[in-house]
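Undergrad: sequence? don't have it. structure:
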């Protein structure tokens, strides 16, 4: 997979829910990105932060990796956050710089087993990329569990269902506890346990709240998940960063 910096152009933009935007992005040189579903890119917004660093933000590609010359990303406006606000306001045709693709949250080529994809909150973008990937097309079964708070305005359930392949089985826990709630990890582990009770999975891929998906990984291991079969991508609350 190709990696490195490249100039990109905003080819299309449209509103997505309340306070979010769907962007279609392409490389200025017309080259293929070379990504697999579940990976992300890091976009340099061009904004200089108070400490002098540039505001660079990671975004998962939610479109199918069958299309490599243009990709879709979803950007949620986060308060006064400089990165998300730039990308929610940027004009079609504007050019920026990105690097990537990055990340190992993807099914291996030729995967033919049963896979469970777990997403909390905005992690649904990575989950969509995985579910729509070429690797997922050969899966014997792919279940997607989305844990989301009531009233979430990032993307709708209808948006997700419209983009999922027909074979993917989606379960939406739309009454999930809010970020930071002390019972959030336990609730997620219980829901995951219900899925695993129906039969073992050969792979599990988790994206979203690090405070949730790390306990979920441990729960899956306790339920017999093969070593190395559970992959994680923290969108926020990454406990590994805090420990450094």
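TA: Ah, there it is. Just so it is clear, the structure is predicted and the values come from calculations on it, not from any experiment. Numbers count the residues shown, from 1 in each chain.
Undergrad: Going by C-alpha atoms from here, please, whenever you check contacts or count neighbours.
TA: Fine.
Undergrad: And for residue 114, the neighbour number?
TA: For residue 114, the neighbour count with other C-alpha atoms under 10 Å is 18.
Undergrad: With residue 162 instead?
TA: Counted with other C-alpha under 10 Å, the neighbours of residue 162 add up to 9.
Undergrad: What residues of the longest strand along the chain count as buried?
TA: The longest strand of the chain (DSSP state E) is strand 5-15. Of the residues in strand 5-15, 6-11, 13 count as buried by neighbour count, 16 or more other C-alpha atoms under 10 Å.
Undergrad: could you say which helix or strand contains residue 56?
TA: Per DSSP states H and E, residue 56 falls inside strand 54-60.
Undergrad: which helices and strands sit right next to that strand?
TA: The contact analysis (3 or more C-alpha pairs under 8 Å, 6 or more residues apart in numbering; DSSP states H and E) places strand 54-60 against strand 40-48, strand 70-76, helix 82-89, helix 124-131.
Undergrad: in this structure, which spans are helices?
TA: 82-89, 124-131, 157-163, 184-196, 210-222, 239-242 (DSSP state H).
Undergrad: Which one, of those, ends up nearest to residue 173?
TA: Across the helices of the chain, residue 173 has its closest neighbour in helix 184-196 (8.6 Å, C-alpha to C-alpha).
Undergrad: Next, the angle from that closest one to helix 210-222.
TA: Compare the direction of helix 184-196 with that of helix 210-222 by axes from the mean of the first three to the mean of the last three C-alpha atoms, to 10 degrees and you get 40 degrees.
Undergrad: buried set for helix 184-196?
TA: 184-185, 187-189, 192, 196.
Undergrad: what does stretch 41-59 give?
TA: 41-45, 55-56, 58-59.
Undergrad: From the rest of the structure, what touches it?
TA: 40, 60-61, 73-75, 82-83, 86-87, 96-102 (C-alpha atoms under 8 Å, 6 or more residues apart in numbering).
Undergrad: now the end-to-end length of that stretch.
TA: When the termini of stretch 41-59 are compared using C-alpha to C-alpha, to the nearest Å, they are 6 Å apart.
Undergrad: Leaving out chain neighbours, which residue sits closest to residue 88?
TA: residue 21 (5.8 Å; C-alpha to C-alpha, 6 or more residues apart in numbering).
Undergrad: cool, residue 56 as well?
TA: Using C-alpha to C-alpha, 6+ apart, the nearest residue to residue 56 is residue 44, at 4.4 Å.
Undergrad: For the one you found, give its distance to residue 157.
TA: Relative to residue 157, residue 44 is positioned 29 Å away (C-alpha to C-alpha).
Undergrad: How about residue 76?
TA: According to C-alpha to C-alpha, residue 76 stands 16 Å off from residue 157.
Undergrad: re earlier: tilt between the strand holding residue 56 and strand 40-48?
TA: Angle, strand 54-60 to strand 40-48, by the same axes, to 10 degrees: 160 degrees.
Undergrad: Structure two is appended below for comparative analysis:
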């Protein structure tokens, strides 16, 4: 009971702070999001041993779930399905706007691979916060819930921080639920981060027609110059 009270207090405090921040700053520059995420990551790392042993240590993985190859296969299959959906939507939008040249400009954007590479560390950071830290505490607080329900609660939290864009929030609820369920099953972060980077980048380029690499490049170059 003492441990559950600690987890409940952590989640209530985190929820109140996050809600207040999102209400005060509904639209934020990249630097603000990154600073907040890095602050959260620092807190997670300070509690990493406790999370690993006292939270996740209660539910050791079964032997058949320890295969990273199976985790990668399942994750990439689900990722491919999402990307095919985005591809079809992007083709439809591009063709309606400017015919086949519009399709090519949207789908074959040369900066897409750059965006995926830039997205990877950001995706890994988010997956660490939401899977390793938050999902473990959701499970500790409500251990009797089925894994899919625990995953859906975590996915809902993941979607809420991606507001106020409704379409993006809905997408991230679905994606967050899927990644949470996969983490419960396999306990691997890096395949989820790769999936997140692929899904996020293709969604922005193919569905929204938004050039992520151009948006992020000045910030990334600024960090490199300071380093």
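TA: Okay, I see it. What you see is a predicted model; the values in this text were computed from it and never measured.
Undergrad: Any idea what the TM-score comes out to?
TA: The pair, once superposed, lands on a TM-score of 0.25 when counted by TM-score structural alignment, normalised by the length of the second structure; 105 aligned residues with a C-alpha RMSD of 6.3 Å.
Undergrad: circling back: what angle do strand 70-76 and the longest strand of the first structure make with each other?
TA: 60 degrees.
Undergrad: name the helices or strands packed onto strand 5-15 of the first structure?
TA: Secondary elements touching strand 5-15 of the first structure (3+ C-alpha pairs under 8 Å, 6+ apart): strand 20-27, strand 95-102.
Undergrad: so which of the ones you listed comes closest to residue 115 of the first structure?
TA: With C-alpha to C-alpha as the measure, strand 95-102 is the member of those nearest residue 115 of the first structure (21.2 Å).
Undergrad: about what we covered before: mind putting the helices and strands packed on strand 54-60 of the first structure in JSON lines, distance to residue 219 of the first structure included?
TA: Putting those into JSON lines (distance: least, C-alpha to C-alpha, whole Å) gives the following:
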{"stretch": "strand 40-48", "distance to residue 219 of the first structure": "26"}
{"stretch": "strand 70-76", "distance to residue 219 of the first structure": "30"}
{"stretch": "helix 82-89", "distance to residue 219 of the first structure": "33"}
{"stretch": "helix 124-131", "distance to residue 219 of the first structure": "20"}
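Undergrad: just these: most buried one?
TA: Highest mean neighbour count among these (mean count of other C-alpha atoms under 10 Å): helix 124-131, with a mean of 29.
Undergrad: Now do that helix: which elements does it pack against?
TA: Under the contact criterion of 3+ C-alpha pairs under 8 Å, 6+ apart, helix 124-131 of the first structure touches strand 54-60, strand 114-120, strand 141-147, strand 203-209.
Undergrad: switch the cut-off to 7 Å
TA: Helix 124-131 of the first structure is packed against no helix or strand, with contacts defined by 3 or more C-alpha pairs under 7 Å, 6 or more residues apart in numbering; DSSP states H and E.
Undergrad: Can you show me the helices along the second structure?
TA: 2-24, 30-46, 48-50, 68-107, 112-127, 136-141, 147-160, 166-186, 190-202, 212-226.
Undergrad: hang on, the earlier thing: ok and the longest strand of the first structure relative to helix 82-89, angle-wise?
TA: Using the same axes, to 10 degrees: strand 5-15 of the first structure against helix 82-89 is 60 degrees.
Undergrad: Look up how far residue 146 of the first structure lies from residue 209 of the first structure.
TA: Computed as C-alpha to C-alpha, the residue 209 of the first structure to residue 146 of the first structure distance reads 12 Å.
Undergrad: joint contacts of the two?
TA: Taking C-alpha atoms under 7 Å, 6 or more residues apart in numbering as the criterion, residue 209 of the first structure and residue 146 both touch residue 120.
Undergrad: Return the residue of the second structure that is most distant from the centre.
TA: For the second structure, the residue at maximal distance from the C-alpha centroid (C-alpha atoms, centre = their mean) is residue 99, at 33.0 Å.
Undergrad: Next, the contact list for that residue, please.
TA: Contacts of residue 99 of the second structure by C-alpha under 7 Å, 6+ apart: none found.
Undergrad: Check residue 160 of the second structure too.
TA: Residue 160 of the second structure touches residue 169, counting by C-alpha under 7 Å, 6+ apart.
Undergrad: Check residue 26 of the first structure too.
TA: Here residue 26 of the first structure is in contact with 8-11, 69-71 (C-alpha under 7 Å, 6+ apart).
Undergrad: Residue 72 of the second structure now?
TA: Contacts of residue 72 of the second structure by C-alpha under 7 Å, 6+ apart are residue 191.
Undergrad: Apply 10 Å and report the result again.
TA: Residue 72 of the second structure sits next to 182, 186, 188, 190-192, 194-195 when contact means C-alpha atoms under 10 Å, 6 or more residues apart in numbering.
Undergrad: So which of the residues you listed is the closest to residue 21 of the second structure?
TA: Within these, proximity to residue 21 of the second structure (C-alpha to C-alpha) peaks at residue 192, which comes in at 26.3 Å.
Undergrad: Just give the number of residues close to the closest one.
TA: Residue 192 of the second structure, neighbours per other C-alpha under 10 Å, totals 29.
Undergrad: again, but for the one 10 residues further on
TA: The criterion is other C-alpha under 10 Å. On that basis, residue 202 of the second structure has 27 neighbouring residues.
Undergrad: Please tell me how far it sits from residue 105 of the second structure.
TA: With C-alpha to C-alpha as the criterion, residue 202 of the second structure and residue 105 of the second structure are 13 Å apart.
Undergrad: One more: residue 122 of the second structure?
TA: Noted for residue 122 of the second structure: a distance of 26 Å to residue 105 of the second structure, by C-alpha to C-alpha.
Undergrad: Over to residue 141 of the second structure?
TA: In terms of C-alpha to C-alpha, residue 141 of the second structure sits 48 Å off from residue 105 of the second structure.
Undergrad: what's the answer for residue 72 of the second structure, then?
TA: Residue 72 of the second structure sits 30 Å away from residue 105 of the second structure, going by C-alpha to C-alpha.
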